[in-house]
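Novice: A structural model of the following input is requested.
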Amino acid sequence: MKYQTIAGLLTLTLLYGCSSSDKVVPDVPPSQLYSESQESLQSGNWQTAIKKLEALDSRYPFGAYSKQVQLNLIYAYYKSDDYAMALATSQRFVRLNPTHPQIDWVLYMRGLIYMAQDRNFVQEFVGMDRSDRDPEPAKSAFADFKKLLKRYPNSLYAKDAKKRMESLKHRIADYDLATADFYLRRKAYIAAINRAQEIQKTYPDTQAARKSIPIELKAYQALGLKKPIERTKKLMELNPVK
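Specialist: Prediction:
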């Protein structure tokens, strides 16, 4: 008797779950479901849009709306701060549709997603400078924007991508500067010199490049290398920190 009661409750629970799901995303024609998802997107109701788009994606993976549904999902996931799903969906789209006419937009969005992952809202809110945090998302964003500019120089998104690359360049250079300073403080002088010189070579027009020269000088002084010390002093004079 007890087994029957538990089984009955389980059945009711499953039925209720299915019923709730059906209420959220009813079994309607794809054209209607797509239209409803568009309305949700336009009104900024991201979670509702995602549920409807996911239903379309799973029910009609090869339907007339399939590619646009995936593009809309990338945007909806991004706007709802679900960066993991936004990234996975954009990567899948690029892999399956390498020649799609909106690939430039997907690359642009993927760059934005990586930038969002790199951002630390708590640190920004309290004004903390954490240039030492992992720069991999920033590097990935930079790579996607660079790919966009190379492949689609006339894209509508090229101008903004270029501006964002400039910001990302300084972000990555600042991380390398923090790393060079860390090596110096740990008395890993050769590593500090190598990282400083890499900054100067790769990001010569950044403040980080100028700030890396004193680090290089201190490392040479610690090693007692006279000629590199004199050369680096001259380099500092030509590139003062602004």
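
Novice: can we go C-alpha only for contacts and neighbour counts from here?
Specialist: Will do.

Novice: Let me see the ranges of the strands in this protein.
Specialist: Applying DSSP state E to the chain gives no strands.

Novice: Tell me where it has helices.
Specialist: Ranges of helices within the chain are 2-24, 30-42, 46-59, 66-79, 83-96, 103-118, 121-126, 136-151, 158-185, 189-202, 207-223, 226-238, based on DSSP state H.

Novice: Which neighbouring elements make contact with the second one?
Specialist: Counting by 3 or more C-alpha pairs under 8 Å, 6 or more residues apart in numbering; DSSP states H and E, the packing neighbours recorded for helix 30-42 are helix 46-59.

Novice: Show me the contact partners of the helix it packs on.
Specialist: Contact partners of helix 46-59, identified using C-alpha atoms under 8 Å, 6 or more residues apart in numbering, comprise 24-25, 30, 33-34, 36-38, 40-41, 66, 69-70, 72-73, 76-77, 79-80.

Novice: contacting residues for S66?
Specialist: By C-alpha under 8 Å, 6+ apart, the neighbours of S66 are L56, D57, Y60.

Novice: what about it, distance to E216?
Specialist: Distance of S66 to E216, computed by C-alpha to C-alpha, to the nearest Å: 55 Å.

Novice: for P204, same thing?
Specialist: Taking C-alpha to C-alpha, one finds P204 at 15 Å from E216.

Novice: Before we compare anything, build this one as well:
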Amino acid sequence: MSHVGSVVVKKAVRVAGLCVLMSVAGVLASCQSDPDIDITKLAAETDPPEVLYNQGLANIKAGNMSEAARKFDAVDAQHPFSEWSRKSLVMSTFTKYRLGRYADAIATGNRYMNLYPKSEDAAYAQYLVGLSYWKQISSVTQDQKNSVKTIEAMQRVVDEFPNSEYVDDAQAKIRFARDQLAGKEMQVGRYYLERKEYLASIQRFRVVVERYPNTNQIEEALARLVEAYYAMGVVQEAQTAAAVLGHNYPDSQWYADSYQLLQKGGLEPRENAGSWIARAGKQLLTGS
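Specialist: Down below sits the predicted model:
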């Protein structure tokens, strides 16, 4: 199991209540072989909330996530705004996330956050929302709306729950999503560059340099600016991009390639302090 998966499951156990989970172990022993059967034998969804909740936990232990989600949703539907409903909303978010029903997990997690934003499990619920967006991030050749949503959701974890155990992974997920957004800009920029639509390509590379400087795309973005500006004959900007690249990443292969390109024209990296690239280079140095 991955580190993220382990953290999610361990927290779910804590939310559920380990003693309750252990108490149903005997019931589960005879039910592990058929994950499609509700081990609570289709008990009425109008049962008391604690009964439905414990049935949900029993189904989790048996691996019946769909049935577990149904039980937790029944608690919320039949006994809204109760303490059992609050606990069930967290567990429902967890089970839907584990089922890969990410849209449902997000909706349930957001409902929890709207109702109980300051509760002890709020950080976990918000983290599950972020993970559900993160799981849906696609390759850079496709739409990156889930990268944007991941950043928004995980930034809320960082800002509102800075002492929670999820902050480190939330920040890692933010970095990944930003890399994806920068990668999308690079993918489009390269498309224009290959077709010699230099101004259009420069606009995309500029977004990476100014908006996503601390991503894994920054070295190539600067090198592509050298390439595009050089092809247009705008040598001062090409030289500046190379100078910023060399100053920040002197051992980069992208810098070596950019330096070689300038040398072909009898040029070398040289920073023009008035260039937007030079100003962006200062941001790289300060880490902002």
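
Novice: Output the contacts of S66 of structure 1 in CSV; the columns should cover neighbour count.
Specialist: Output for the contacts of S66 of structure 1, formatted as CSV (neighbours: other C-alpha atoms under 10 Å):
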residue, neighbour count
L56, 24
D57, 19
Y60, 14
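
Novice: can you tell me what part of structure 2 stretch 91-104 of structure 1 aligns to?
Specialist: Stretch 91-104 of structure 1 lines up with residues 110-123 of structure 2 when matched by TM-score structural alignment.

Novice: what does V13 of structure 2 align to in structure 1?
Specialist: Checking with TM-score structural alignment, V13 of structure 2 has no match.

Novice: Spatially nearest residue to V13 of structure 2, not counting backbone neighbours?
Specialist: L21 (7.9 Å; C-alpha to C-alpha, 6 or more residues apart in numbering).

Novice: burial count for that neighbour?
Specialist: L21 of structure 2 is flanked by 19 other residues according to other C-alpha atoms under 10 Å.

Novice: Show me what the helix or strand hosting it is packed against.
Specialist: Assigned by DSSP states H and E, L21 of structure 2 belongs to helix 18-23. If you count contacts as 3+ C-alpha pairs under 8 Å, 6+ apart, helix 18-23 of structure 2 packs onto helix 49-61.

Novice: how big is the offset of the helix it packs on relative to structure 1?
Specialist: Aligned to structure 1 and superposed, helix 49-61 of structure 2 gives a mean residue distance of 1.6 Å (mean C-alpha distance after the TM-score superposition for structure 1).

Novice: Structure 1: matching residues for that helix?
Specialist: Taking TM-score structural alignment, helix 49-61 of structure 2 hits residues 30-42 over in structure 1.

Novice: can you list contacts of that stretch?
Specialist: W46, T48, A49, I50, K52, L53, L56, Y60, Y65, V69, A76.

Novice: so what corresponds to Q144 of structure 2 in structure 1?
Specialist: By TM-score structural alignment, Q144 of structure 2 lines up with P135.

Novice: Tell me how many other residues crowd the counterpart of Y97 of structure 2 in structure 1.
Specialist: Here Y97 of structure 2 is matched to Y78 in structure 1, going by TM-score structural alignment. Y78 of structure 1 has 21 neighbours, counted by other C-alpha under 10 Å.

Novice: got a markdown table for the contacts of S66 of structure 1, with distance to R186 of structure 1 too?
Specialist: Formatted as a markdown table, those follow (distance: C-alpha to C-alpha, whole Å):
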| residue | distance to R186 of structure 1 |
| --- | --- |
| L56 | 56 |
| D57 | 53 |
| Y60 | 58 |
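
Novice: Of these, which is the nearest to V94 of structure 1?
Specialist: D57 (16.1 Å; C-alpha to C-alpha).

Novice: Setting aside sequence neighbours, what's the nearest residue to the aligned residue in structure 2 for K201 of structure 1?
Specialist: The alignment partner of K201 of structure 1 in structure 2, by TM-score structural alignment, is E210. Closest residue to E210 of structure 2 apart from its sequence neighbours, by C-alpha to C-alpha, 6+ apart: A280 at 6.0 Å.

Novice: so how far is G63 of structure 2 from that neighbour?
Specialist: If you go by C-alpha to C-alpha, the gap between A280 of structure 2 and G63 of structure 2 works out to 52 Å.

Novice: next one: K11 of structure 2
Specialist: To G63 of structure 2, K11 of structure 2 is 17 Å away according to C-alpha to C-alpha.

Novice: same deal with L193 of structure 2?
Specialist: From L193 of structure 2 to G63 of structure 2 the distance is 51 Å (C-alpha to C-alpha).

Novice: and what of K96 of structure 2?
Specialist: Taken as C-alpha to C-alpha, the span from K96 of structure 2 to G63 of structure 2 is 13 Å.

Novice: Among these two, which residue is more densely surrounded?
Specialist: Set K96 of structure 2 next to G63 and count neighbours by other C-alpha under 10 Å: K96 wins out with 24 against 19.

Novice: What residues does that one make contact with?
Specialist: M65, S66, A69, Y102, D104, A105.

Novice: Kindly report the same for Y112 of structure 2.
Specialist: Contact analysis of Y112 of structure 2 by C-alpha under 8 Å, 6+ apart lists R86, L89, V90, A122, A125.

Novice: which non-adjacent residue is nearest R171 of structure 1?
Specialist: In space, R171 of structure 1 is closest to S131, 7.1 Å off (C-alpha to C-alpha, 6+ apart).

Novice: Might one say that the one you found is in contact with H170?
Specialist: No - counting by C-alpha atoms under 8 Å, H170 is not a contact partner of S131 of structure 1; they are 9.9 Å apart.

Novice: Give me the common contacts of those two.
Specialist: If you check S131 of structure 1 and H170 against C-alpha under 8 Å, 6+ apart, no residue is contacted by both.
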